[in-house]
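Trainee: Provided below are the primary sequence and the corresponding predicted coordinates.
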Amino acid sequence: MEYLKSERKQILYSILLGLIGGLVGIALFGLSGYMISLSFFDPPFFVIILIIAVIKLFGMMKGAFRYVERLLSHEATFKLIGRLRLNYFKSTIGSVQDTHSVKFIQKLNQYFEQVENYYIRIIYPYIVAVLISILIMVLAAYVSLGVAAMTAIVAFILLYGIPKVFENRMSKTLEFRDQTDDVLYSKLYHYIHDYTNLFVTGRLDSEGEKLVPGIQSIRKNENKMVLNESLMQLLGQIAQLSAIVLIIVMLYAETPLWVPMIMLIALSYFDLIMPVMNPASQYKTVKAAVSELELEIVDKGIPVESDKISVIEVDDLNFRYPNASLDVLRDISLSIKEGEKHAVIGSSGSGKTTLINQIIDHNPAVTLYDKSGQIISDGTDARVSVMPQQLDFYNASVMDNITMFGHIERDRSAIESDLKLLEMSYYKPDTMIEFTGRLSGGEQKRLQFIRMLAEDKSWWIMDEPTARLDDRLKQKMWDYILSKPTVIVSTHDLSRLDSFDYIHYMEQGRIIESGTYGDLMQRHGQVHQAVQRFKDFL
């Protein structure tokens, strides 16, 4: 990764402003100390007034420099983090990782938070602290070589020695925290997922008690982190106190009037470098986080036309989430041929979304065949357009989101036409989606739909494509969906059910009815009842 690739100017200005602001702050304290020493000689009143005015001026200057410094450094940091996020998301397109996993997202946010804090609290503050330390050493040499040497030793201890001593301790503590979080997350996830089953079987309290050791371990680890930080601060305070005592001892005999000024300068200097110690001690952890985010961007390519899917076979699919006690899919078998439209319906929690996800994720029980009858080995998502329940959008432009950063070919005019078609003309191709919360659920569905139009693949697999849309948009979406040659749709919207070739009704993880619309309606089974309930609801 090229650090500070396009933010060098802001970082340079931040360092310069931080250096000037730090020196002004030190000068402010130095003048205060000088005024204390000067008062011993009963100076003229106007001199006191002048010094006070200069101190006030320095205070205003310090505030102004600090404000602009923080503004520039934060701007540079957030640009850097934004670029790092963008590169990472580009690299995860087509990744085998479950990027929808809550744990994956939580860990990813932790990594970005660590990197973000590191650059805000280390890169420019640390450089500023080192530069100010060098200048203080040079100034101290005019007072005494002994004071200069002492300043160098204290700066080394605070900026390098103490952080280095705690670096391994902090790294191991943070690593242990991640491991403990992973274990507890897995147990907690399945406790929540199996809550109803545990309640019915009377095991709710006993399983809940198994979570207590993990919670206690996390609390103990957090206390250890606080202890390490407190020990660092304690050592820093001891070094600071020792330096002040040495200043008094070294100067009091020969130049006692300098003691107040140099003591206040020292206190101001320590105030600048003490906050740098803790983030500096976490260098190894942040470096590891950066390495996790620096994935190689791999272009998997577009399958050639001869590799198009001809048939998707689902054979005796059983599925349960890791460490869960119950299967969420049981004995699922179905065959989807090219040119057919299949609808999967059923009540909430019946397993529709899980079935769609297993087809998309190419579960071992799901087999793809090409036109010659040969098995296709790579993933389903490489050859079909999908609309899963959890949709991916990034902090980037609308065009970047639709074309997946250029992985999909679509020109601006076509995107503008698609946006107008789906009543989103208030968005332009260059409109930035600055945070995903800006998009409503319906907007996410429509943008994903535009992305699928851009992919222009013959197979579409969709989970609740018309959810959160008004009736007009629903019908418009259905018209386009049903115009595709091959469709697999999970839906609660039964308004166009008669347009599908085959319908599969799911309940408690099983397909309990399958067939054509006409046959199923004649049976007066579950599909017939669902259609009647839907009509009554309307």
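Mentor: Yep, it's here.
Trainee: C-alpha only now, for contacts and for neighbours.
Mentor: Will do.
Trainee: is it true that residue 180 touches residue 219?
Mentor: No: counting by CA atoms under 8 Å, residue 180 does not reach residue 219; the two are 10.3 Å apart.
Trainee: show me which of those two is the more surrounded one.
Mentor: residue 180 (16 against 13; other CA atoms under 10 Å).
Trainee: now do the contacts for residue 367.
Mentor: Residues in contact with residue 367, defined by CA atoms under 8 Å, 6 or more residues apart in numbering, are 312, 313, 314, 375, 376.
Trainee: and the longest strand seen in the chain, what's buried?
Mentor: Assignment by DSSP state E gives strand 309-319 as the longest strand of the chain. Buried residues in strand 309-319, counted by 16 or more other CA atoms under 10 Å: 309, 310, 311, 312, 313, 314, 317, 318, 319.
Trainee: the last one and residue 331, how far apart?
Mentor: In this structure, residue 319 lies at 9 Å from residue 331, with CA to CA, to the nearest Å as the measure.
Trainee: can you check the fourth one too?
Mentor: According to CA to CA, residue 312 and residue 331 sit 16 Å apart.
Trainee: what's the neighbour count on the closest residue to residue 506 other than its chain neighbours?
Mentor: Spatial nearest neighbour of residue 506, chain neighbours left out: residue 346 (4.9 Å); criterion: CA to CA, 6 or more residues apart in numbering. By other CA under 10 Å, the residues close to residue 346 number 22.
Trainee: ok, now residue 215?
Mentor: 14.
Trainee: surely it is in a strand?
Mentor: No: under DSSP: H, G, I helix; E, B strand; the rest coil, residue 215 falls outside any strand and is assigned helix.
Trainee: and the helices in the stretch 1-150 of the chain?
Mentor: 8-38, 45-91, 102-118, 124-143, 145-156 (DSSP state H, counting those that start in this stretch).
Trainee: who does the longest one touch, helix- and strand-wise?
Mentor: Where contact means 3 or more CA pairs under 8 Å, 6 or more residues apart in numbering; DSSP states H and E, helix 45-91 is packed against helix 8-38, helix 102-118.
Trainee: structure two is appended below for comparative analysis:
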Amino acid sequence: MKELAVLSKAMMQERKDILLSILCGFIAGTAGVALFSASGYLISQTVFAPPLYTLIVLTSMVKLLGFVRAASRYGERLASHRATFSILSRLRTSFFAKLIPVTPGILNKNRSGDLLARIVGDVESLQHYFLRVAYPPIMVVMVFLSTVLFTAVFSFWIACLLIVGMLITAFVVPNLVLIGQRKINEHVRQQRAKLSTEVTEVLYGFRDLKVYGQLAERERQLQQDSAELATQQQRAATQLVLGQSMHVFVTYLVTWGVLVISAFLIADGVFAGVYLAMLILATQTMFEESAAMAVLPAYKLDSENAAKRLAETVPDQQNKGYDDQSHSSSKTHLSLEVDAEGEAVTIELSHVSFQYEGEWRSALNDVSLYLAPGSKTAIVGASGSGKSTILDLLLKLRTPAAGKIKFNAISVNEWNETNIWQNTRAVLQQSHFFRGTIRDNLLLSGESHSDEYVQDILHQVQLFNTSLDDSVYEKGENLSDGEKQRLALARAMLRKGRLWLLDEPTSSLDYVTEARVLQNLLTQAVEDTLLLVCHRLTGLERMDQIVVMDQGQIVETGSFEELMERKGYFYEMKKIELQMIGEQGA
């Protein structure tokens, strides 16, 4: 499958451990066959009371083979598991590297529970590919062939029987299991994803479900989904047991065949009966190496389905543009930090268009905008006019369908996206808060600030009664929307960077608090480039330019005074806002 290309590449990068594990596995397998063959021969020889030195040699050989088998098996486990964990690490890194740039689009298309199942479960499933899918056939072929060559010395017909048994256990049994497992495995994966999705929904919406009296119904649905998953898993397990049972049946069938053929050969005087126990034990030991082939189809299907689901999460056509950009930016490593002359960041959008997947209309249509270094720009407009999309494009969270975006006269494709994020003070509409303390959530980037300075920043965002040691629940459940916004602003104010990208940072604050917070914010960013997306029109008098958007296009641009004098779109918006404020005051 082409989806397994990344996995194959990761395996090639760990080829030293893989080759070492194959070598140790071959030694362990052949040593095991030799060990039990020698043991069988030793048992048979004792019946004839051989000389003492013969027993000493045979006993020593058995002990030596035991040590070799144990040591090589340990080396095989060590190398194969080290390779597996390294491969898994590379897979996680590769998947997350592709996932981060397209996360906004993925979250819009996938339910969070299903996405979590893919990120955790599907990536974990791929760890079995080498140990359970790629490795067993190699060992079966190598150990079987060496054993067949060994038995051929004694009997051509026994060697032919072992070859037939190898073909049955290596191909026939796995394919029989595969026929029944393919459909069952897909049902198990779909049901597991469905259960994960429903559990996540219940956890996120627990309070609303309880308030509206739907919690019991959702619990019943969860129990039903859980029971269905258990049923599907039981069917899958039954299919695996069936495969293992068929393998055991073939093993004993071939063993009986070896016994029967050997009996005829001994009766005809072709070879001595002292070799009978040796051949029987060699046959049974050889088939132990092929036991993993019985469950190989399950792991193969699991790995293929996992790889397919991960490929669907970050399809090539969705992140192709990003990959090209990443390749370019990995070479340049341009920085957004202050240059030698102390200039802030310049931003230029030229005929930029963007359309969300599945949408019938464009979010942005031929947008051109210029932000001079150190300028203060506000973007206003109705919901859905494309304001937030511009910020996503500037942060390289999305890729424009057409047009060019430049930082400091250099295309955004040349900039390292990690550097953009690290050197931009961004506040998005939804800011995440982690379980911990206020201090932990403010200093996410590992900045080194004294408690006094951090407390001063909290005062600037009008959080006077907040302590740095105050607890924060998961997702900030114990914080109001206004507190979340002010903490997000404080987090941005504590970072470095000469570019501010703020998306509705004060929409949940009252007018008085908002005015004070914006005043302190503009004071700190007086020499920086600032882009503010907002619905409210108060406090925009200090902006160098105001961009008015409607239906993905810029309809007006100018300073506050210029737009008010034109009495156009912005003027009407401002008049409506003043009327609303007056009604609220009355």
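Mentor: Received, thanks. Everything numeric in this text was worked out from a predicted model, so none of it was measured.
Trainee: what's the TM-score for these two chains?
Mentor: The TM-score (TM-score structural alignment, normalised by the length of structure 1) is 0.63; 409 aligned residues with a CA RMSD of 4.9 Å.
Trainee: if we can go back for a sec, show residues contacting the longest strand of structure 1.
Mentor: Taking CA under 8 Å, 6+ apart as the rule, strand 309-319 of structure 1 contacts 327-338, 359, 365-371, 373, 376, 383.
Trainee: now, those that are in helices?
Mentor: Members of those lying in helices (criterion: DSSP state H): residue 359.
Trainee: in PyMOL, how would I select the buried members of the contacts of strand 309-319 of structure 1?
Mentor: Remark: buried members of the contacts of strand 309-319 of structure 1, expressed as a PyMOL selection using 16+ other CA under 10 Å:
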select buried, resi 328+329+330+332+336+338+359+365+366+367+368+369+370+376+383
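Trainee: show me the contacts for residue 255 of structure 2.
Mentor: By CA under 8 Å, 6+ apart, residue 255 of structure 2 lies in contact with 280, 283, 284.
Trainee: from residue 516 of structure 2, how far out is it?
Mentor: In terms of CA to CA, residue 255 of structure 2 sits 87 Å off from residue 516 of structure 2.
Trainee: equivalent analysis for residue 558 of structure 2, please.
Mentor: Distance from residue 558 of structure 2 to residue 516 of structure 2, by CA to CA: 24 Å.
Trainee: cool, residue 425 of structure 2 as well?
Mentor: 19 Å.
Trainee: more neighbours: which of those two?
Mentor: More neighbours surround residue 425 than the other of residue 425 of structure 2 and residue 516, with 21 against 14 (other CA under 10 Å).
Trainee: the more buried one in helix, strand or coil?
Mentor: Quick answer, by three-state DSSP: residue 425 of structure 2 is strand.
Trainee: that one reaches residue 503, doesn't it?
Mentor: No: the criterion here is CA under 8 Å, and residue 425 of structure 2 misses it with residue 503 at 11.1 Å.
Trainee: okay, and the common contacts of those two?
Mentor: Joint contacts of residue 425 of structure 2 and residue 503 (CA under 8 Å, 6+ apart) do not exist.
Trainee: ok, the contacts of residue 255 of structure 2 in structure 1: which stay?
Mentor: Retained in structure 1 (both residues aligned by TM-score structural alignment, their matches' CA atoms under 8 Å) from the contacts of residue 255 of structure 2: 280, 283.
Trainee: so can I have CSV of the contacts of residue 255 of structure 2 showing neighbour count?
Mentor: Output for the contacts of residue 255 of structure 2, formatted as CSV (neighbours: other CA atoms under 10 Å):
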residue, neighbour count
280, 21
283, 27
284, 17
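Trainee: distance of the aligned partner of residue 150 of structure 1 in structure 2 relative to residue 129 of structure 2?
Mentor: Taking TM-score structural alignment as the alignment basis, one finds that residue 150 of structure 1 is matched in structure 2 by residue 161. With distances taken as CA to CA, residue 161 of structure 2 is found 30 Å from residue 129 of structure 2.
Trainee: tell me which of these two has more neighbours.
Mentor: residue 129 (23 against 17).
Trainee: excluding sequence neighbours, find me the nearest residue to that one.
Mentor: Nearest to residue 129 of structure 2 is residue 303, by CA to CA, 6+ apart, at 6.1 Å.
Trainee: so what's the counterpart of the one you found in structure 1 up against?
Mentor: Mapped onto structure 1 by TM-score structural alignment, residue 303 of structure 2 lines up with residue 286. Going by CA under 8 Å, 6+ apart, residue 286 of structure 1 touches 111, 114, 115, 118.
Trainee: most neighbours among these, which one is it?
Mentor: residue 115 leads the contacts of residue 286 of structure 1 on contacts (other CA under 10 Å) with 24 neighbours.
Trainee: check the gap between the aligned residue in structure 2 for that residue and residue 116 of structure 2 for me.
Mentor: Residue 115 of structure 1 maps onto residue 126 in structure 2, with residues paired by TM-score structural alignment. Separation of residue 126 of structure 2 from residue 116 of structure 2 (CA to CA): 16 Å.
Trainee: cool, and residue 282 of structure 2?
Mentor: 48 Å.
Trainee: for residue 515 of structure 2, same thing?
Mentor: Distance of residue 515 of structure 2 to residue 116 of structure 2, computed by CA to CA: 40 Å.
Trainee: now the strands for structure 2?
Mentor: 347-354, 364-371, 376-381, 402-407, 410-411, 424-427, 436-437, 471-472, 499-503, 529-533, 545-550, 553-558.
Trainee: just give the closest residue to residue 297 of structure 2, not the sequence neighbours.
Mentor: Here the residue nearest residue 297 of structure 2, using CA to CA, 6+ apart, is residue 178, at 5.2 Å.
Trainee: how about the contacts made by the residue mapped onto that neighbour from structure 1?
Mentor: Alignment note (TM-score structural alignment): residue 178 of structure 2 maps to residue 167 of structure 1. Shown in contact with residue 167 of structure 1 (CA under 8 Å, 6+ apart): 280, 281, 282, 283, 284.
Trainee: most neighbours, which of the residues you listed?
Mentor: Counting by other CA under 10 Å, top hit in the contacts of residue 167 of structure 1: residue 281 with 25 neighbours.
Trainee: related to what we said a few turns ago, tell me which two of the buried residues of strand 309-319 of structure 1 sit farthest apart.
Mentor: Spatial extent of those (CA to CA) is set by the pair 310 and 319 at 24.6 Å.
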